[in-house]
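[1] Got a predicted structure plus its sequence, pasted below:
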Amino acid sequence: MSLSVVWNNEQEDYEITSGLIGLLETILQKAGEAEGIDEGEVDLTFVNNERIHELNLEYRGIDRPTDVLSFAMNEAGEDELEIHYGLAGEDEELEEVPHVLGDIIISVTRAQEQAQEYGHSLERELGFLFVHGFLHLLGYDHQDAESEAEMMSKQEKVLAQVGLTR
């Protein structure tokens, strides 16, 4: 098994190309290597500001759009199996179901606004938001200056490895 991205596009503001998905897959591999994660699945959805606003209100109680939301799936209790297996018929072997690390939802609309505001490419902004969301799936946060500096450093190292510097 390997680290992979399963993606879905629910917006019409920007065409999601195979080149962009390839870049995000590379970012995922680099971020995974840096964190010692070499297998699992990340579900990525591209949305617009209206949809991410709805999700932000529903799940976080914040009544405004945001750039990225992350929903981790790795909160298994001690008694729960960490590897999940699919069902099989009598003549079939059990197949391993990918371990889903969680969901990352990115507002392409907000990413476009931020890329323009910060003076860099949309690909750089989407890459930043993706690695930011991935780190949240692994339990990183930025509630104080120290944890924010740690996350920022990790994000910038990964983005530099794929040539997405400011």
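    Yes, it's here.
[2] can we go C-alpha only for contacts and neighbour counts from here?
    Noted.
[3] Strands along this protein, start to end?
    Ranges of strands in the chain, per DSSP state E, are 3-9, 40-47, 68-72, 100-107.
[4] Relative to Leu137, which of the ones you listed is closest?
    Closest of those to Leu137 is strand 68-72, at 4.6 Å (criterion: Cα to Cα).
[5] If I follow the layout properly, Met151 ends up in contact with Asp141?
    Yes. Using Cα atoms under 8 Å, Met151 is in contact with Asp141, at 7.2 Å.
[6] Which neighbours do these two have in common?
    Common neighbours of Met151 and Asp141, using Cα atoms under 8 Å, 6 or more residues apart in numbering, are Leu135.
[7] could the strands of the chain go into a markdown table alongside distance to Leu81?
    Output for the strands of the chain, formatted as a markdown table (distance: least, Cα to Cα, whole Å):
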| stretch | distance to Leu81 |
| --- | --- |
| strand 3-9 | 19 |
| strand 40-47 | 15 |
| strand 68-72 | 16 |
| strand 100-107 | 13 |
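[8] from these, which stretch is densest packed?
    Ranked by mean neighbour count, the strands of the chain are led by strand 100-107 with a mean of 23 (mean count of other Cα atoms under 10 Å).
[9] Quick check: buried residues in stretch 59-79?
    Using 16 or more other Cα atoms under 10 Å as the burial criterion, the residues of stretch 59-79 that qualify are 65-72.
[10] Residues touching stretch 90-100, excluding its own?
    So stretch 90-100 is contacted by 1, 39-43, 73-74, 82-88 (Cα under 8 Å, 6+ apart).
[11] try this one next to it:
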Amino acid sequence: MSLEIVWSNEQEEFEITDHLIALLEEILQHAGQAEGITKGEVDLTFVDNERIHELNREYRGIDRPTDVLSFAMHETGEDEPEIIYELEDGTGPEEVPDVLGDIIISVARAKEQALDYGHSLERELGFLFVHGFLHLLGYDHQDDLAEAEMMSKQEAVLAQVGLTR
């Protein structure tokens, strides 16, 4: 298994194209390589401001929309058993995909921020995606040093795919 995106679209404001998904997959490969992550699954959902507002309120206690939310699912311990499951056709066991977590992006908020920052919506969505991915890996931006580290990593990945400011 490789590093891959499983995505869904729950908003109607912006068409999610194959080109955008291919770009985000390329971003994921570069970000994963930079962090030494070569396999796993990232679940990505595109939503509107109303839905991300609900999620932000429910899970973070913040009663306003935000641009991106990340919910990490990957925690392993040394003595944890490997989980396997049998395929529906009965052909034998297979490893359960290593789900790193969920990234939820408000496309409406991304559009607003792209206008505010004077760059493309693709760049903003790419930025939010790699930002969310780094959160899945445990990065945070609670202080200036941590924020600078995250920003540097994000910008390096975006530069690799040509999404500079």
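    Happy to help now that I have it. Not measured: the values here are computed from a predicted model.
[12] between the strands of structure 1, which one is nearest to Ala31 of structure 1?
    That would be strand 3-9 among the strands of structure 1, by Cα to Cα, at 10.1 Å.
[13] Give me the mean deviation of that closest one from structure 2.
    On superposition with structure 2, the mean distance recorded for strand 3-9 of structure 1 (mean Cα distance after the TM-score superposition for structure 1) is 0.2 Å.
[14] ok, and what's touching that strand?
    16, 25, 28-29, 32, 37-47.
[15] follow-up on the earlier one: include distance to Asn9 of structure 1 when you put the buried residues of stretch 59-79 of structure 1 into CSV, please.
    Below are the buried residues of stretch 59-79 of structure 1 laid out as CSV (distance: Cα to Cα, whole Å):
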residue, distance to Asn9 of structure 1
Pro65, 17
Thr66, 17
Asp67, 15
Val68, 14
Leu69, 15
Ser70, 16
Phe71, 17
Ala72, 20
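[16] between those, which is nearest Val108 of structure 1?
    Using Cα to Cα, these come closest to Val108 of structure 1 at Asp67, 7.8 Å.
[17] What ranges does structure 1 have for its helices?
    Here structure 1 has its helices, by DSSP state H, at 18-35, 49-60, 108-118, 122-137, 145-161.
[18] Superpose on structure 2 and give me the mean offset of the longest one.
    Right, helix 18-35 of structure 1. Mean for helix 18-35 of structure 1 is 0.1 Å (mean Cα distance after the TM-score superposition for structure 1).
[19] Please identify the buried residues of that helix?
    Applying 16+ other Cα under 10 Å to helix 18-35 of structure 1 flags 23-32 as buried.
[20] what's the closest of these to Ile106 of structure 1?
    For the buried residues of helix 18-35 of structure 1, the nearest to Ile106 of structure 1 is Leu24 (12.4 Å; Cα to Cα).
[21] For that closest one, list the residues it contacts.
    Neighbours of Leu24 of structure 1 in contact, by Cα under 8 Å, 6+ apart: 127, 130.
[22] Val130 of structure 2 now?
    27-28, 31, 154, 157.
[23] export those to a markdown table and tack on distance to Ser120 of structure 2?
    Shown next, in a markdown table, are the contacts of Val130 of structure 2 (distance: Cα to Cα, whole Å):
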| residue | distance to Ser120 of structure 2 |
| --- | --- |
| Ile27 | 16 |
| Leu28 | 19 |
| Ala31 | 20 |
| Gln154 | 16 |
| Val157 | 16 |
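[24] from those, which two are the most distant?
    Among the contacts of Val130 of structure 2, Leu28 and Gln154 lie farthest apart (Cα to Cα), at 11.0 Å.
[25] So which bit of structure 2 is stretch 14-24 of structure 1 matched to?
    Mapped onto structure 2 using TM-score structural alignment, stretch 14-24 of structure 1 spans residues 14-24.
[26] Quick check: Asn48 of structure 1 vs Asp67 of structure 1, distance?
    Separation of Asn48 of structure 1 from Asp67 of structure 1 (Cα to Cα, to the nearest Å): 9 Å.
[27] where do the contact lists of those two overlap?
    By Cα under 8 Å, 6+ apart, Asn48 of structure 1 and Asp67 have these common neighbours: 107-108, 110.
[28] from these, which is closest to Leu135 of structure 1?
    Scanning those for proximity to Leu135 of structure 1, where the rule is Cα to Cα, the winner is Ser107, at 17.4 Å.
[29] Count the residues that sit near the nearest residue to His120 of structure 1 once chain neighbours are set aside.
    Take His120 of structure 1 and drop its neighbours on the chain: the residue closest to it by Cα to Cα, 6 or more residues apart in numbering is Arg166, 6.2 Å away. For Arg166 of structure 1, the neighbour count with other Cα atoms under 10 Å is 12.
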